[in-house]
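J.: Provide a 3D model corresponding to the input given below.
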Amino acid sequence: MALPFLQDLYEATHEVVHLVVMDEGKALYIERLMSRPEVQVQSRVARRLPLHAAGSGKVLLAYSPPELVEQVIAAGLPKQASRTITDSNVLRRELAGIRTTGYGVSRDEMTDGASSVAAPVRGADGEVIAAISVVLPSGSRDLQALVPAVSLAAAGISRGMRPFMMP
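T.: Model (predicted):
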């Protein structure tokens, strides 16, 4: 169901596009579209990565119950790249910002040289069930310019998910 929206987002940006869900306290990548070899990403379909270190993971974490956020923090916030958030208070502020704006931005947090814009995908009850992101080379463009496209794709997937959700 999500694939047409992801393909449209890919065609609009020609950047790496991800669909991510939470699984076992990690960000589980369930789809990845890419063609630019110059963007190095850690993601692979079926790979789990730390929630705190990627745009889509932070979006999932931002909308998680506070207990889960505290579990992730208590487990440690290992550095993945030069700008990974490793301070729990900074992470809490970042998550609050994501809840306020409805999207997340990261630069050099999972991989040096890669930045992302991510937005939540919601189920019928409004609960965040996934996140999508666009990953591009750091410094190559204004990340804010991608927010409308990523948010629109996430909203389209969210609308499409409603018929499949149980009442």
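J.: please make it C-alpha for all contacts and neighbour counts, starting now.
T.: Fine.
J.: straight-line length of stretch 55-75, end to end?
T.: Its start and end residues considered, stretch 55-75 measures 19 Å (CA to CA, to the nearest Å).
J.: also stretch 51-70?
T.: 12 Å.
J.: show me what counts as buried in it.
T.: Residues 51-64, 69 are the ones in stretch 51-70 that count as buried (16 or more other CA atoms under 10 Å).
J.: centre of the chain to it, how far?
T.: Put simply, stretch 51-70 sits 9 Å off its chain's centre (CA atoms, centre = their mean, to the nearest Å).
J.: contact partners of that stretch?
T.: Applying CA atoms under 8 Å, 6 or more residues apart in numbering, the contact partners of stretch 51-70 are 20-22, 25-27, 50, 77, 79-80, 84-85, 91, 95-96, 98-99, 103-106, 109-110, 116-120, 127-133.
J.: among these, the buried ones, what's the PyMOL command?
T.: In PyMOL syntax, the buried subset of the contacts of stretch 51-70 is picked out as below (16+ other CA under 10 Å):
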select buried, resi 20+21+22+25+26+27+50+77+80+84+85+91+95+98+99+103+104+105+106+109+110+116+117+118+119+120+128+129+130+131+132+133
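J.: name the nearest of the buried residues of stretch 51-70 relative to residue 146.
T.: Each of the buried residues of stretch 51-70 was scored against residue 146 by CA to CA, and residue 55 proved nearest at 13.1 Å.
J.: any idea how far the closest one is from residue 165?
T.: Using CA to CA, we find residue 55 at a distance of 25 Å from residue 165.
J.: try residue 13
T.: Using CA to CA, we find residue 13 at a distance of 30 Å from residue 165.
J.: so between the two, which is more surrounded?
T.: residue 13 (16 against 10; other CA atoms under 10 Å).
J.: surely residue 134 and residue 19 touch.
T.: No. Because the distance of 9.4 Å does not satisfy CA atoms under 8 Å, residue 134 is recorded as not touching residue 19.
J.: now do the SS call for the most centrally placed residue in the chain.
T.: By CA atoms, centre = their mean, the chain has its centre lying nearest to residue 56, at 1.0 Å. Assigned with DSSP: H, G, I helix; E, B strand; the rest coil, residue 56 falls in the helix class.
J.: do the same with residue 37
T.: Three-state assignment for residue 37 (three-state DSSP): coil.
J.: ranges for the helices of this protein?
T.: With DSSP state H as the definition, the chain shows helices at residue ranges 3-13, 55-62, 66-74, 88-101, 147-161.
J.: before we go on, could you also do this sequence so I can check it against the first one:
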Amino acid sequence: MNEPGKPRGRRPIVGEPVLDRAFRLLTAFGADDAQLSLTALSVKTGIPISSVLRLCKKLADLGMLERTGEGTYVIGLKLLEVASLAPRGHGLRAVAMPFMEDLHKATNHHVLLAVRDHDEAVLVERLSAHEAGRIMYRIGGRVPLHSTSVGLVLLAYADPELKEEILNRKLMLEPEGQDLPSGELRARVAMVRQQGFSVVSRPLPEPATSVAAPIFDRGQQIVGAMSVLGPMGVMEPRVVIPALVAVARAVSRAVASGSTGPNVSSG
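T.: The predicted model follows:
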């Protein structure tokens, strides 16, 4: 006999709220799974297909999902509408965008804006250049703190407790598949705090260099990080860093003036 709360076959956890199951369905979608069938959703979430069908119909009625002509499901526009109200994402993006556009035109490289969400970063905006090379992360995608320039900046200025918790983890560089020693990460974080910016170069998916600088609020709490990314050997950090730091400071002044509206402090 199964213990209370334990999964029984493919049935959902006993007493699992409908809202939790609906959230699991929505988060089953991703960059490589933007369109999913009922069967695929059932397999990915462990929710019985009959329940998946019922939940998907309701979510589609609410505009959270949309049903395609092939009978599969995609994320609905209602979620985009709701997400656009997030002050830490689109609020910061709104005030930063004019500055990002100037930086993008001046450098002709990718310009990224990210915020921290617990122990990861979320990319909230990206301006791309045709000749700036491939980029690993999409808008709305999650970015590791320990191995990206925006991540290192957000980690360097994070709460001491969270910083120590991450620094004590066993971490790996992706997609290189290499271990990242704690001592090396500590040195990188300390350097970011000392210099006020980060520089990261990596060979995969193709050789690229990225530099990032912090954005602060009125209380000098970090609310985001902005970076410039381009092909290694083409994008010169010593040339880009002064402009990036100046732009990040300009955005910080705009944030401090209250241009973003509701609180945009990091999570």
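J.: mind putting the helices of structure 1 into CSV with distance to residue 38 of structure 1?
T.: Converted to CSV, these look like this (distance: least, CA to CA, whole Å):
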stretch, distance to residue 38 of structure 1
helix 3-13, 15
helix 55-62, 19
helix 66-74, 31
helix 88-101, 28
helix 147-161, 21
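J.: closest one to residue 34 of structure 1 among the ones you listed?
T.: Nearest of the helices of structure 1 to residue 34 of structure 1, taken as CA to CA: helix 3-13 at 7.7 Å.
J.: distance from the closest one to structure 2 after superposition?
T.: Once the two are superposed, helix 3-13 of structure 1 sits an average of 0.4 Å from its aligned residues in structure 2 (mean CA distance after the TM-score superposition for structure 1).
J.: what span of structure 2 is that helix aligned with?
T.: Counting by TM-score structural alignment, helix 3-13 of structure 1 pairs with residues 97-107 of structure 2.
J.: next one: stretch 143-151 of structure 1
T.: Mapped onto structure 2 using TM-score structural alignment, stretch 143-151 of structure 1 spans residues 237-245.
J.: average offset of the matching stretch relative to structure 1?
T.: After superposition, stretch 237-245 of structure 2 averages 0.8 Å from its match (mean CA distance after the TM-score superposition for structure 1).
J.: so residue 66 of structure 2 sits against residue 78, correct?
T.: No. In this structure, residue 66 of structure 2 sits apart from residue 78 without contact. The criterion is CA under 8 Å, and the distance is 9.6 Å.
J.: neighbour count: these two, which is higher?
T.: Set side by side, residue 66 of structure 2 and residue 78 give different neighbour counts by other CA under 10 Å, the larger being at residue 66 (21 against 16).
J.: what distance do you get for the more buried one to residue 57 of structure 2?
T.: The gap separating residue 66 of structure 2 from residue 57 of structure 2 is 9 Å, by CA to CA.
J.: could you find the closest non-adjacent residue to residue 182 of structure 2?
T.: residue 167 (5.9 Å; CA to CA, 6 or more residues apart in numbering).
J.: next, count neighbours for the one you found.
T.: 19.
J.: same check on the one 10 residues further on?
T.: Other residues lying near residue 177 of structure 2 total 9 when counted by other CA under 10 Å.
J.: contacting residues for it?
T.: Under the criterion of CA under 8 Å, 6+ apart, the contact list for residue 177 of structure 2 is empty.
J.: hmm, residue 169 of structure 2 is touching residue 182, no?
T.: Yes. Checked against CA under 8 Å, the pair residue 169 of structure 2 and residue 182 is within contact range at 7.5 Å.
J.: who's more crowded, those two?
T.: In terms of neighbours (other CA under 10 Å), residue 182 is the more surrounded of residue 169 of structure 2 and residue 182; the figures are 15 against 11.
J.: how close does the aligned partner of the more buried one in structure 1 sit to residue 108 of structure 1?
T.: Residue 182 of structure 2 maps onto residue 88 in structure 1 when the alignment is built from TM-score structural alignment. Relative to residue 108 of structure 1, residue 88 of structure 1 is positioned 18 Å away (CA to CA).
J.: rewinding a little: and of the helices of structure 1, who's closest to residue 39 of structure 1?
T.: Scanning the helices of structure 1 with CA to CA as the criterion, the closest one proves to be helix 3-13, at 13.3 Å.
J.: what comes up buried for that closest one?
T.: Buried residues in helix 3-13 of structure 1, counting neighbours by 16+ other CA under 10 Å, are found at 5-7, 9-10, 13.
J.: can you put the residues you listed in CSV and add distance to residue 138 of structure 1?
T.: Output for these, formatted as CSV (distance: CA to CA, whole Å):
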residue, distance to residue 138 of structure 1
5, 24
6, 21
7, 22
9, 19
10, 17
13, 15
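J.: for residue 14 of structure 1, give me its contacts.
T.: 34-36.
J.: and these, which is closest to residue 45 of structure 1?
T.: Within the set of the contacts of residue 14 of structure 1, residue 34 lies nearest residue 45 of structure 1; the separation is 11.7 Å, counting by CA to CA.
J.: alignment lookup: the closest one to structure 2.
T.: Structural alignment places residue 34 of structure 1 opposite residue 128 in structure 2 (criterion: TM-score structural alignment).
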